[in-house]
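[1] A predicted structure for the sequence below; I have some questions about it.
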Amino acid sequence: MKEKIILAVSLLMGLAALFLTTRYIKNKEGELNKRLDEIYEGARKVSVVVAAGPIPAGTVITRKDLGMKSIFESAVGSHVVTPDDANLVLGKKTLFALKTEDVLSWSFIEGGAPAAGGLSTLVTPGMRAVSLPIGGAQAVSGMVRPSDRIDVLGTFAFPSKTAPDVMENVTLTMLQDVTVLATGQTTTRQLLSGDRGQRSAAGTGYSTVTLEVSAEEAELLVFAQQMRGSLTLALRNPGDVTWKRDLPSVNFEHLQKALPDINLRRQRDIRHKPNL
């Protein structure tokens, strides 16, 4: 009987010790987390490029392989690939295997970081750089900047379908989801290397915008510049890679017919107003 009492007491003491130890560890974890929150409170985070999924060594990088993640600025070194430089790694091979959400480093990429060079080093292999005479209101009040994504809209005078001898203005979306390589003489690389004043000035005062397009798209844009009309850029959210199929061209007749439905869709689908 005495042995059973000793065993029971020992067991209770062990459980009490386990409870107290667990409670002590949790308290210390809470203190540590509180201290870390105090340390990092107000610390600035920046976006970096990460692997969107597992990437084997020797993989030719495509846009679908890349994602973004926010980390503390203090953890970002000069070797980390930033979202502004994401286009520079497209078409290049990985030297090492990457796991999901691994931060992309230039040391993981064949050829390493691009040397400071001209615009040609920013053009993705197989693509072309084309400059358009666009500025001011046509470039969203001059706020389009290098690495932005835009749509290109054109307004031209075409023979009327109902009266071929009469010219009518028609607006259509020519290209969707196009990357801006430069505004005026400012490229992404120059924007990143400049001081705060240069970065602020980079968004204004230009009269040309350089886009990254395919060879076929380059022909369309060059031809469009020779026609009577104008080109306008529509700015996108950086993460918006959607596109719309079969967008109609707009003339006065279409404008009259489509406006009621367009306004209805805006209130119902964009402003989410009920009972529409």
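    Sure, I can see it.
[2] C-alpha from now on. contacts and neighbour counts both.
    OK.
[3] Okay, residue 216 and residue 27: tell me how far apart.
    Applying C-alpha to C-alpha, to the nearest Å, the value for residue 216 to residue 27 is 64 Å.
[4] Next: residue 219.
    Residue 219 is 67 Å from residue 27, by C-alpha to C-alpha.
[5] which strand of this structure spans the most residues?
    Under DSSP state E, the strand in the chain containing the largest number of residues is strand 167-183.
[6] In terms of secondary structure, what does it contact?
    strand 149-159, strand 209-213 (3 or more C-alpha pairs under 8 Å, 6 or more residues apart in numbering; DSSP states H and E).
[7] So for residue 182, which of the ones you listed sits nearest?
    strand 209-213 (5.0 Å; C-alpha to C-alpha).
[8] Let's have the helices and strands packed on strand 167-183 in JSON lines, adding mean neighbour count and distance to residue 51.
    Converted to JSON lines, the helices and strands packed on strand 167-183 look like this (neighbours: other C-alpha atoms under 10 Å; distance: least, C-alpha to C-alpha, whole Å):
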{"stretch": "strand 149-159", "mean neighbour count": "18", "distance to residue 51": "21"}
{"stretch": "strand 209-213", "mean neighbour count": "23", "distance to residue 51": "23"}
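[9] Take those strands and lay them out in a markdown table including distance to residue 264.
    Listed next are the helices and strands packed on strand 167-183 as a markdown table, based on distance: least, C-alpha to C-alpha, whole Å:
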| stretch | distance to residue 264 |
| --- | --- |
| strand 149-159 | 23 |
| strand 209-213 | 34 |
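[10] For residue 72, which of those strands is the nearest?
    Among the helices and strands packed on strand 167-183, strand 149-159 sits nearest to residue 72 (C-alpha to C-alpha), with 25.7 Å.
[11] for the closest one, packing partners?
    Helices and strands touching strand 149-159, by 3+ C-alpha pairs under 8 Å, 6+ apart, are strand 167-183, strand 229-235.
[12] how big is the angle separating that strand from strand 209-213?
    Interaxial angle, strand 149-159 versus strand 209-213 (axes from the mean of the first three to the mean of the last three C-alpha atoms, to 10 degrees): 90 degrees.
[13] and strand 149-159 with strand 167-183, angle?
    Going by the same axes, to 10 degrees, strand 149-159 makes 150 degrees with strand 167-183.
[14] any chance you could map the helices in this structure?
    With helices called from DSSP state H, the chain shows them at 2-40, 188-193, 196-201, 215-226, 252-265.
[15] Packed most tightly, which of the ones you listed would that be?
    helix 188-193 (a mean of 16; mean count of other C-alpha atoms under 10 Å).
[16] Who are the packing partners of that helix?
    Counting by 3+ C-alpha pairs under 8 Å, 6+ apart, helix 188-193 packs on helix 196-201.
[17] Please repeat the previous calculation with a cut-off of 10 Å.
    If contacts are counted by 3 or more C-alpha pairs under 10 Å, 6 or more residues apart in numbering; DSSP states H and E, helix 188-193 sits against strand 167-183, helix 196-201.
[18] Put this next to the previous one:
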Amino acid sequence: MRTVFGLVLLAGLALAGFAVYMAQNYIGAYETALQEERTKSNESVPVQDIYVATRAIQYGQEITAEDVILMPWPKQALPETFFDAEKPILSEGQKTRVALRQIEKNEAFMNVKVSDPGETAGLTSRLERGQRAFAIKVDVASGVSGFLRPGDRVDVYWTGRSNFADKDMPSGDVTRLIETGVNLIAIDQTSQSEVSDTTIARTVTVAASPQQVAALAQAQSTGRLSLSLLGRDDDTVSEVIEVNQMSLLGIEARERIETPARAEVCTIRTRKGGEVTEIPIPCTN
């Protein structure tokens, strides 16, 4: 019995060793094939290491070293602006940055999504060189029913009464497009673009040049401003648009026909008995 038991034990050990050997060969072959596939994938799709977020970062939050990591990114799908080893998002001795927009996990960091080193997430970070921030009063009608969000673009219309001393100039109520494609940078006191609730704003803040700010200030003090929302991919340029009551109703102005002035004739009347005679004479003032 002992001999039989010993033989069975040896056979079992041999089978177990053979199974381990076959498993090792199978795993080795799988790892080799996987490595070859990865090598082929890297060769067929060129990649570049760029910085992405390791967690979801909310608007205004500070970006720390634990929030960023270098990750391979297909070169054909690189964003317009990005941070890499040559241009790190955080450098040693550099001031911290904050998120200007909500950034999701594994999302690439871009210049428009983070502030400059040491800056906050205020409105100044949304203004380009030469731009100024200007607030426009709106209501439910002029503010597109609360559907405006920071980052949208709008056309600005002015409605008011034109009163000119010159009789040849048009007068009455008129609506005119005064600015087109103006960028919104804040709604009330909020500059976050990721807002889910629809709120009726009282003011919107736009980014404009000093000349545009002067025009908007003059228009707001002399009439009523209304906003028209542009599509996100709309790159058309609006022409000069002006509508008054006559053009709204399709009434054309009648041409005034001037009648020639009649020559003035001066006369004197003389009476001879019952007969009255008119004698023309030169007119004098």
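    Nice, I can see it. This is a predicted model, so every value here is computed, not measured.
[19] After superposing, what score do the chains get?
    The TM-score (TM-score structural alignment, normalised by the length of structure 1) is 0.49; 156 aligned residues with a C-alpha RMSD of 3.4 Å.
[20] re earlier: which one, of the helices and strands packed on helix 188-193 of structure 1, ends up nearest to residue 7 of structure 1?
    For those, proximity to residue 7 of structure 1 was assessed by C-alpha to C-alpha; helix 196-201 is nearest, at 72.8 Å.
[21] which secondary structure elements does that closest one contact?
    The contact analysis (3+ C-alpha pairs under 10 Å, 6+ apart) places helix 196-201 of structure 1 against strand 186-187, helix 188-193.
[22] and residue 157 of structure 1, which of the ones you listed is closest to it?
    Short answer: strand 186-187, nearest of these by C-alpha to C-alpha, at 32.5 Å.
[23] ok, now how distant is residue 153 of structure 2 from residue 134 of structure 2?
    14 Å.
[24] Residue 159 of structure 2 is in what secondary structure piece?
    strand 153-162 (DSSP states H and E).
[25] what comes up buried for the helix or strand that that strand is followed by?
    Remark: after strand 153-162 of structure 2, the chain's next helix or strand is strand 172-187, criterion DSSP H and E. Of all the residues in strand 172-187 of structure 2, those buried under the rule 16 or more other C-alpha atoms under 10 Å are 174-187.
[26] Please point out which parts of the next helix or strand after strand 172-187 of structure 2 sit buried.
    Once strand 172-187 of structure 2 ends, the next helix or strand along the chain (criterion: DSSP H and E) is strand 203-208. For strand 203-208 of structure 2, the neighbour count (16+ other C-alpha under 10 Å) marks 203-208 as buried.
[27] Pick the one among the residues you listed closest to residue 47 of structure 2.
    Lowest distance from residue 47 of structure 2 to the buried residues of strand 203-208 of structure 2 (C-alpha to C-alpha) belongs to residue 207, with 37.0 Å.
[28] what about the closest one, distance to residue 134 of structure 2?
    Residue 207 of structure 2 is 7 Å from residue 134 of structure 2, by C-alpha to C-alpha.
[29] With residue 4 of structure 2 instead?
    Relative to residue 134 of structure 2, and taking C-alpha to C-alpha, residue 4 of structure 2 is found at 97 Å.
[30] again, but for residue 17 of structure 2
    Separation of residue 17 of structure 2 from residue 134 of structure 2 (C-alpha to C-alpha) stands at 80 Å.
[31] now do residue 266 of structure 2
    Distance, residue 266 of structure 2 to residue 134 of structure 2, by C-alpha to C-alpha: 68 Å.
[32] out of those two, which sits in the more crowded spot?
    Neighbour totals were compared for residue 266 of structure 2 and residue 134, and residue 134 leads with 21 against 12 (other C-alpha atoms under 10 Å).
[33] Show me what the lengthiest helix in structure 2 is packed against.
    With DSSP H setting the assignment, residue counts place helix 2-44 as the longest helix in structure 2. Helices and strands touching helix 2-44 of structure 2, by 3+ C-alpha pairs under 10 Å, 6+ apart: there are none.
[34] How about the helix or strand that that helix is followed by, which residues are buried there?
    Where DSSP H and E defines the elements, the next helix or strand beyond helix 2-44 of structure 2 is strand 47-53. Of all the residues in strand 47-53 of structure 2, those buried under the rule 16+ other C-alpha under 10 Å are 47, 50-53.
[35] Helix or strand next in line after strand 47-53 of structure 2, which one?
    strand 62-63.
[36] Which other helices and strands does the next helix-or-strand element following that next one contact?
    Once the chain leaves strand 62-63 of structure 2, the next helix or strand it forms, by DSSP H and E, is strand 68-74. Judged by 3+ C-alpha pairs under 10 Å, 6+ apart, the packing partners of strand 68-74 of structure 2 are strand 47-53.
[37] just the angle between the strand it packs on and helix 2-44, please?
    Relative orientation of strand 47-53 of structure 2 and helix 2-44, computed by the same axes, to 10 degrees: 100 degrees.
[38] by how many degrees do strand 47-53 of structure 2 and strand 68-74 diverge?
    Going by the same axes, to 10 degrees, strand 47-53 of structure 2 is angled at 140 degrees with respect to strand 68-74.
[39] just checking, what packs against strand 47-53 of structure 2?
    When contacts are defined as 3+ C-alpha pairs under 10 Å, 6+ apart, strand 47-53 of structure 2 sits against strand 68-74.
[40] buried residues in the strand it packs on?
    Result for strand 68-74 of structure 2 [16+ other C-alpha under 10 Å]: buried residues 68-70, 73.
[41] related to what we said a few turns ago, out of the buried residues of strand 203-208 of structure 2, what pair is the most spread apart?
    The span of these, defined through C-alpha to C-alpha, is set by 203 and 208 at 15.4 Å.
[42] quick one on the thing from earlier: specify which member of the buried residues of strand 68-74 of structure 2 is nearest to residue 244 of structure 2.
    residue 73 (55.6 Å).
[43] how much space is there between that closest one and residue 277 of structure 2?
    For residue 73 of structure 2 relative to residue 277 of structure 2 (C-alpha to C-alpha), the value is 111 Å.
[44] and what of residue 28 of structure 2?
    Taking C-alpha to C-alpha, one finds residue 28 of structure 2 at 138 Å from residue 277 of structure 2.
[45] Can you pull the residues that touch both of residue 207 and residue 134 of structure 2?
    Residues touching both residue 207 of structure 2 and residue 134 (C-alpha atoms under 10 Å, 6 or more residues apart in numbering) are 184-186, 213.
[46] Sounds good, over and out.
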